[in-house]
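# sharing a model that was predicted from the sequence below.
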Amino acid sequence: MVTRIARKAALCAALGLAGLATAASAATLKIGTEGGYPPWSMVDAQGKVQGFDADVGQALCQKLDMKCRFVVQAFDSLIPALEAERFDLVISGMSVTAERAKVISFSIPYATEDSSFVLPEGSALLKADTQDALFKGLAGKTVGVQSGTTQGAFLQKYAPDMTLKTYETQDQMQMDLSAGRLDATFSEVTPQSEFLDNSGKGKFAMADYVVKSSADPDILGLGIGAGINQKNTDLKAKVDKALCELIQDGTIKASSVKWFGVDLSNYQACK
């Protein structure tokens, strides 16, 4: 009897350890993100990635029953690193464009975002009501954009008379604007608003004219999506399904309102 009980206990212990080992070895989803683009993606003092991108990544991992591991690096290096299979996904406020889709796949565009200019408070260009008026006023001026972004590509095409200065991160660009080394910056509305609510408050303002995401879909894209290696078709199918569920159950909306104060969910993506 004692021997039988001991054997049973040993078997239970072995099964318990096996269960722990299985849980410990759960698949990990490696996600590339910039980490310097608040409130989309930023790294806190403890090295933890926070922001809308982090929320979307964590929600995806939960849906897919996987662990999340974020890999932080410069925005313009994310696609080459994804191609080299250094991580599984890119979640970094990345617009879905035809040019990028030549080298990587994209999930459904789960969010949409417009772009805007930030200029010194009091600038007459803040009240420009057309793109032509704003772009003519900025001709010959130095405008900051982030390297590798659709905003930079848009200005290269439509505003060749502007002098573009590129930056690795949004923070670096905004620091130069604050220091008077730039006449304006051009980026997505939400990080521009974040800047104006914090260090730029009272000194800078957003131009009334906003460049809609639909202004040039070939350059500005079809919305914000997760980048996926073209080889990983199974993961794309799973991510698309999970993102649709997260849009439909209100998870994307809740995170968007939390970080931006508005709902950027792309409800058309799953219809």
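Sure thing, it's come through. Numbers count the residues shown, from 1 in each chain.

# from here on, just use CA atoms for contacts and neighbour counts.
Will do.

# quick one: the strands in the chain, in order.
Along the chain, the stretches classed as strands by DSSP state E are 28-33, 36-37, 41-43, 49-50, 67-72, 89-90, 105-106, 115-120, 142-146, 163-167, 184-188, 204-211, 227-228.

# below is an additional structure, to be compared with the one above:
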Amino acid sequence: MKFFLIVFLLFISRAGSQEILKVGMELSYPPFEMICQDGEPCGVSVALAKKLGEYLNRPVQIENISFVGLIPALKSGKIDLILSSLTVNKEREKAIDFSIPYAKTGLSLLINAKSTVENIEDANVKGKVLVVKSATTGELYALKNLNQATIRVLDKESLCVLEVIQGKADAFIYDQLSVYTNWQKNPMTLRANLKPFYEESWAIGIKKGNEALLNKVNQFIKDFTSDGGFDRLADSYLREQKAAFQKLKIPFIF
């Protein structure tokens, strides 16, 4: 009897040591964060989160949270970290800590086919209308730097794209990969300038003061990079985009 009790207690102790890693992301940003046909989270960020969980020996639980709610959820302790194509910027650094960057991207333009806009300088003139998604660096950049154009802030990527397709806006300011994807879906009505006019990095967001988790996450990123992990993710999820960027001689994000 005593033997079985010891085994049971060891089992409970081991199970308890595998604390769930709660990862926050907005599952509406394919191919990085999305819900697949089986109803389960999938995409580049989901795969990366699972690899991180394996590295930390912690089961992963994905929490689908609106992008504007991710930082409040992290600060309140609802989630352990944010892994949602999150751009590092000074405003966010005041609220949370960031890991070392794992991807480099940049802001570019998705343009209505009939618009005279060719680049960001053309866009920042009176009479031009630009759309941005709320709580993104595109919004922050536009409100800070584009004081001549009219800026419309919408809460969904799809709505921003639709505004440009319908000619209600000249261009949508967003990251390169999303601009490329939306351009490919609508080649008759949209154009793209994929050369970034503002470069930025993605990193994992962690609650301030959680140095232990931050150090482990940083080491994971270093090890995963040196082991070719990000190259494998790109080959699995972003093969077409990677080839297109290489053809355009634009550096890829990984």
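On my side now, so go ahead. Keep in mind it's a predicted model, so treat the numbers as computed, not measured.

# can you calculate the TM-score here?
Comparison of the two superposed chains (TM-score structural alignment, normalised by the length of the second structure) gives a TM-score of 0.85, and 243 aligned residues with a Cα RMSD of 2.4 Å.

# so for Gln58 of the first structure, which of the strands of the first structure sits nearest?
Using Cα to Cα as the measure, strand 67-72 is the one of the strands of the first structure that comes nearest Gln58 of the first structure, at 6.3 Å.

# how about the one residue sitting closest to the centre of the first structure: what's its closest non-neighbour residue?
The structure's the first structure has its C-alpha centroid closest to Gly93; by Cα atoms, centre = their mean the separation is 1.8 Å. Residue nearest to Gly93 of the first structure in three dimensions, not counting chain neighbours: Ile224, with 5.8 Å by Cα to Cα, 6 or more residues apart in numbering.

# which residues are in contact with the corresponding residue of the second structure for that neighbour?
Under the alignment (TM-score structural alignment), Ile224 of the first structure pairs with Trp202 in the second structure. Counting by Cα atoms under 8 Å, 6 or more residues apart in numbering, Trp202 of the second structure touches Ser85, Leu86, Thr87, Val88, Pro101, Tyr102, Ala103, Lys104, Thr105.

# how about the nearest residue to the fifth one, chain neighbours excluded?
It refers to Pro101 of the second structure. Ala203 (4.5 Å).

# name all residues that make contact with the one you found.
Ala203 of the second structure neighbours (Cα under 8 Å, 6+ apart): Leu83, Ser85, Leu86, Thr87, Val88, Phe98, Ser99, Ile100, Pro101, Tyr102, Ala103.

# right, and Val49 of the first structure touches Ser41 too?
Yes. Using Cα atoms under 8 Å, Val49 of the first structure is in contact with Ser41, at 6.7 Å.

# identify the contacts common to the two.
Both Val49 of the first structure and Ser41 are contacted by Gly35, under the criterion Cα under 8 Å, 6+ apart.

# what is the neighbour count of Ile221 of the second structure?
21 (other Cα atoms under 10 Å).

# where's it relative to Ser99 of the second structure, distance?
Distance check for Ile221 of the second structure against Ser99 of the second structure: by Cα to Cα, to the nearest Å, it reads 9 Å.

# ok, Gly167 of the second structure next?
39 Å.

# and if you look at Ile151 of the second structure?
Relative to Ser99 of the second structure, and taking Cα to Cα, Ile151 of the second structure is found at 31 Å.

# before we move on, what about Lys207 of the second structure?
Counting by Cα to Cα - Lys207 of the second structure and Ser99 of the second structure are separated by 11 Å.

# so between those two, which is more surrounded?
Applying other Cα under 10 Å to Lys207 of the second structure and Ser99 shows that Lys207 carries more neighbours, namely 23 against 19.

# skipping adjacent residues, who's closest to that one in space?
Nearest to Lys207 of the second structure is Ile96, by Cα to Cα, 6+ apart, at 5.3 Å.

# which position in the first structure pairs with Leu214 of the second structure?
Using TM-score structural alignment, the partner of Leu214 of the second structure in the first structure is Lys236.
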